[in-house]
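Asks: got a sequence here, can you model it:
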Amino acid sequence: MLWGPVLRENGVTFRLWAPSSEAVSLEVEGMEPIPMQAVGEGWYAADAPAKPGARYRFRVSADLLVPDPAARAQAEDVHGASVLIDQGSYQWRNTEWRGRPWHETVLYELHVGACGGYAGVRALLPRLRDLGITAVELMPLAAFPGGRNWGYDGVQPFTPDPSYGTPDELKALVDEAHGLGLSIFLDCVFNHFGPDGAYLHAYAKPFFDEGIHTPWGAAIDFKKPPVRAYFEECALMWLRDYRIDGLRLDAVHAIADQSWLDVLARRIRSEITGREVHLVLENEGNTASKLTPGLYDAQWNDDGHNTLHPLLTGEREGYYEDFADNGAKKLARVLGEGFLFQGEEMPHLHRPRGEPSAHLPPTAFVLFLQNHDQVGNRAMGERLNALADPAALRAATALLLLCPQIPMLFMGEEWGATVPFLFFTGFRDPELAKAVREGRRKEFAHFAAFQDEAARELIPDPNDPATFERSRPDFAEAGRPPHDAILAHHKALLAIRRAEIIPRLQGAMAQGAEAVGEAAVLARWRMGDGAVLTIATNLGAGPAQVMAQGARILFESASGAAASLAAGTLPPHTTIALLDPTTR
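Replies: Okay, here's the model as predicted:
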């Protein structure tokens, strides 16, 4: 291990890669500063008789004292002291847990802060298990400036933010989940650092490639061995020390050296053995070749969401413009082949996007109707239930949860939460807070609803504490009408998935899909046991003409809908799932 402190019998070895500093010293609270020795290639090291609980920082120049970029804990904010902890001190209870196979996965994405920290999430676990969730995906935990953040402004990827609880409380959350049969996934941001507190820019300039510019400034230079080691060791830490079951890698298309992604996956696969560990990408590039055994299990299917959203809402502004026309035909390709864009030019990007994906199993794609981006990146953070016809959304939910692609729900979706999920930050620098507020409002200036300045002023200020408070779901709402009926709908669908779909998923492959109306699709999959699953879905307000039959009706979103389908008509706002028996 190159990055972070290493506890030894008689003290601790501290290391820092600071190739832009002429000298570095270690300052441990209660001790005299210790000069660190240059040990080659920009590395500095020092031993100190420190113990867990000690606070420390590095002086990288006469006027700059910085935290450890690979600290395992922070005392308070990212600008303060790092804290030495013993990762082996937690006493795990569920030591026999080996994880769950990927095909069993039903994901539930949540924001830890909005759910009350680690303790709040831990309290939610039984209800998520009872709903039919098998894996809880935590939005990024990496330490960030201020007391609230989405998590995508993190600057210390090894450090769980202290505002959510202690490292041991995070371990207790994971431990509790395993005891309930739930996996825990973590969203990791390895493509950029946030705008405040990324001190690596000051003392490790080669960490970045000034020749490659990204929305966050100079790109991280993954050609450098210390940089690669930094993120590889970070990923391994979450999997080993916290026993996380899977990682979702954010926006990997922003990583210039795509070959490193293969290196990372292979290292994880070789070093984390004896249990199920899953790796998922968010990748605008639709690089199907990475979704192979030994690399990545799946990719978030943004094409699926971006096709379904206009069908449900009629929206076509922004990137939805590329998905709004011929929506049923596009949905058929998503269900039958995975990606919509498989090398074709995407007008919104003005360049080709994607690789052929029809050869991949449906489990290589994570499908969703909502997630943190697609809700929170809206100006007003509206959830889909505030935008779509309830009957159409009910039908789309059935498609999501019965389709052989891996389904994901976003916190509160299962009962139709009424609160928005807004973009929020907690920056303490007033100039940065102002820039974020103004940038956020400028971002929506080209949308019809925000053409004039008065309308843009209504967009919530991300740095206002009230913006965060408005984004916290009220879980008690799930027990009240009409939300209890929406929750029951999700629970019933997930029970069908558990009983009928998951046992047949291994070896499943799409058998084709076709548009049968302006907003209607008929799709088939040959399941692993030879049975054929047929799903007919009509998200439109008018009937579609199509005939399909199956030996057994798994689900119909409206009573009598299957009989209508057998007679050649698919009613509006309807999803029907049929299963033919094993044929081999």
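Asks: contacts and neighbour counts: CA atoms only from here.
Replies: OK.
Asks: helix or strand: which one has residue 16?
Replies: Assigned by DSSP states H and E, residue 16 belongs to strand 11-17.
Asks: hmm, who's touching the next helix or strand after that strand?
Replies: Where DSSP H and E defines the elements, the next helix or strand beyond strand 11-17 is strand 25-28. Outside strand 25-28, the residues that touch it by Cα atoms under 8 Å, 6 or more residues apart in numbering are 33-36, 46, 50, 54-60.
Asks: name the helices or strands packed onto the next helix or strand after strand 25-28?
Replies: Next along the chain after strand 25-28, taking DSSP H and E as the criterion, comes strand 34-35. Applying 3 or more Cα pairs under 8 Å, 6 or more residues apart in numbering; DSSP states H and E, we find strand 34-35 packed against strand 25-28, strand 43-48.
Asks: here is a second sequence; please produce its structure as well for comparison:
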Amino acid sequence: MTAAFARNLTFGAQFAPEATRFRFWAPAQNGVKLEVRGEPPTEMIRSEDGWFEETRNVPAGARYRFVLDDGLAVPDPASRLQDGDVHGWSVVVDPNAYAWETPDWRGRPWAQAVIYELHAGCFGGFDGVAEALPRLKALGITAVQLMPIADFPGVRNWGYDGVLPYAPDAAYGAPDQLKRLVDKAHALGLMMFLDVVYNHFGPDGNYIPAANPVFFRDDLQTPWGGAIDFRLPEVRRYFTENTLFWLMEYRFDGLRLDAVHAISEQDWIDEMAEAVRATVEPGRHVHLVLENEHNQQSHLAGEVDAQWNDDFHHVVHAALTGEREGYYADYAEDVGAKLARALSEGFVYQGEPSPHLDGRRRGTPSGHLPPTAFISFLQNHDQIGNRAFGDRLNALAAPEAVEAATAALLLIPQIPMLFMGEETASETPFLFFTDHEPDLAEAVRKGRRKEFAKFAAFAGAEIPDPNAVETFERSIPKPHPERAEARAALIARLLALRAAEIAPRIPGAVSEGAEAVGPAAAVARWRLGDGARLTLALNLVNEPASLAPVAGPILFETAPGAADALRAGTLPGRTTIALLERA
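Replies: Now for the predicted structure:
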């Protein structure tokens, strides 16, 4: 059985065999022309609220663009595909051309999620990701998350300079290749997630201000320029429709929304989530995930499934590496207590003053939330790519310590996420890379080097050139020559345990608290949904910790005899022990 899926948009080029409707919002323009390549431009009909519309009989594959009052020709902001990159022609796409092999796929429950974040370009595009899916399934991954694929300038970009949110970048493949990737994942029983960016547009190829300056605010700035004006219903609809487009037309199983703390109208997040729940077919599992540096938990009480928990990463990273600069200053003291709080309550900062933020308070209470409200990780694109040299944790910390942290990550009831290469102990960097035109490339190069000049660790060091091809090539993960096989075997073993013993019991799980038992050691406990009790003891440093004896049936220990030591009142260094008392 095959089927086709299409999301009818209220803007852009909506293809139909008999007539394609073109619709473009540009209230600042008195007139807009539709130009189909090979034909003379024609005036579009303008409504009072600034919508321009025309219906034209054109075939799928036709190239088109909009011509503004001043003669500037711009791509469609809702382009489904570009010919000639972000400055080129938009392409009319027939969404029904792809015949899905898995139309009855309904996804997987959130408690089963084990996420693997990857960059499509580092895998050779959508087809390369598809080739990797059987290996990831065998490892125990249940959800593959693509870093942003929205069309960006050039042929390589780490993902966050996209300017056309509806158009998969052609450097990775055509729309049907992306659909084939999602289709293959579903055939293997894997979920596919997509990282989307709604807080800013990239610095090159964003024509929206030329056509419609009111799309952005001039009274509120973000790190990337003027804030997008989510007060306007047309702007809200543009991004809400984008979430529905990826979920309904491309059949993604979930979305990760980048840096939502930079969206000024936070109510849009809940409005969008409600629209998703009202639109997705009954019985289909679709998941919404936020990144929010402010540790705000308010959206998690509604239709949003989870939030990235940077606090878990930061406290573990600080313990494993000893780093204290930047935001790691917030985790330099009382590491054991902070680790215990991250395990038991999610956020470490729940309204306490942040030293890194000059004493300003950060976060909101989170202890009442279920463990599945938090996605935890040891590495991700941000925490590696935002470093001057893209250092991976495997290159910064002792292997035994990383393995202990990995075991804890994969056995706790929070949702775990791995970053590409983590499963093979890769030490290759993941760098910030771009493919900008020369002037912008030079500005980005200088800005990147200026950004890190204030850090003592990088004084006098040459920061890699983001625009150099070799910067991208160095970012492709390579297995560690000595530790890859053992690391993959460890992760596969841990994920098999998680699938068999923990994931089925996660629904209804609640934390029973945690306590620090050493400088970077903690014991945490959860009552699982079926009444079983999970205890996890974690020591991230080399020195053993003394504690009251802890007993119970062993689920996992990093080394033989570690559980016996725990029963005797010692938690060995660089050790994770999981105990499971079944109901």
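Asks: so what number do they get for TM-score?
Replies: Scored by TM-score structural alignment, normalised by the length of the second structure, the superposition of the two chains gives a TM-score of 0.97; 573 aligned residues with a Cα RMSD of 1.1 Å.
Asks: can you say which of the contacts of strand 25-28 of the first structure are buried?
Replies: Neighbour counting with 16 or more other Cα atoms under 10 Å marks 34-36, 46, 50, 54-60 as buried within the contacts of strand 25-28 of the first structure.
Asks: want to throw the residues you listed into JSON lines with distance to residue 388 of the first structure?
Replies: Output for those, formatted as JSON lines (distance: Cα to Cα, whole Å):
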{"residue": "34", "distance to residue 388 of the first structure": "62"}
{"residue": "35", "distance to residue 388 of the first structure": "62"}
{"residue": "36", "distance to residue 388 of the first structure": "60"}
{"residue": "46", "distance to residue 388 of the first structure": "60"}
{"residue": "50", "distance to residue 388 of the first structure": "58"}
{"residue": "54", "distance to residue 388 of the first structure": "53"}
{"residue": "55", "distance to residue 388 of the first structure": "51"}
{"residue": "56", "distance to residue 388 of the first structure": "52"}
{"residue": "57", "distance to residue 388 of the first structure": "51"}
{"residue": "58", "distance to residue 388 of the first structure": "53"}
{"residue": "59", "distance to residue 388 of the first structure": "55"}
{"residue": "60", "distance to residue 388 of the first structure": "54"}
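Asks: picking that back up, in the second structure, what range does the strand holding residue 16 of the first structure match?
Replies: Aligned using TM-score structural alignment, strand 11-17 of the first structure spans residues 19-25 in the second structure.
Asks: other residues contacting the matching stretch?
Replies: Outside stretch 19-25 of the second structure, the residues within contact range by Cα under 8 Å, 6+ apart are 10-15, 50-58, 76, 212.
Asks: how about a cut-off of 7 Å?
Replies: The list of residues contacting stretch 19-25 of the second structure from outside it, by Cα atoms under 7 Å, 6 or more residues apart in numbering, reads 11-15, 50-58.
Asks: counting neighbours, which of the residues you listed comes out on top?
Replies: Most neighbours among the contacts of stretch 19-25 of the second structure, by other Cα atoms under 10 Å: residue 13, with 27 neighbours.
Asks: relative to the second structure, which residues correspond to stretch 140-148 of the first structure?
Replies: Alignment of stretch 140-148 of the first structure against the second structure: residues 148-156, by TM-score structural alignment.
Asks: same list (the helices and strands packed on strand 34-35 of the first structure) but as CSV, adding distance to residue 135 of the first structure.
Replies: Below are these laid out as CSV (distance: least, Cα to Cα, whole Å):
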stretch, distance to residue 135 of the first structure
strand 25-28, 40
strand 43-48, 39
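Asks: just put the contacts of stretch 19-25 of the second structure in JSON lines and tack on distance to residue 301 of the second structure.
Replies: Converted to JSON lines, these look like this (distance: Cα to Cα, whole Å):
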{"residue": "11", "distance to residue 301 of the second structure": "32"}
{"residue": "12", "distance to residue 301 of the second structure": "34"}
{"residue": "13", "distance to residue 301 of the second structure": "37"}
{"residue": "14", "distance to residue 301 of the second structure": "36"}
{"residue": "15", "distance to residue 301 of the second structure": "39"}
{"residue": "50", "distance to residue 301 of the second structure": "37"}
{"residue": "51", "distance to residue 301 of the second structure": "36"}
{"residue": "52", "distance to residue 301 of the second structure": "39"}
{"residue": "53", "distance to residue 301 of the second structure": "40"}
{"residue": "54", "distance to residue 301 of the second structure": "43"}
{"residue": "55", "distance to residue 301 of the second structure": "43"}
{"residue": "56", "distance to residue 301 of the second structure": "46"}
{"residue": "57", "distance to residue 301 of the second structure": "47"}
{"residue": "58", "distance to residue 301 of the second structure": "46"}
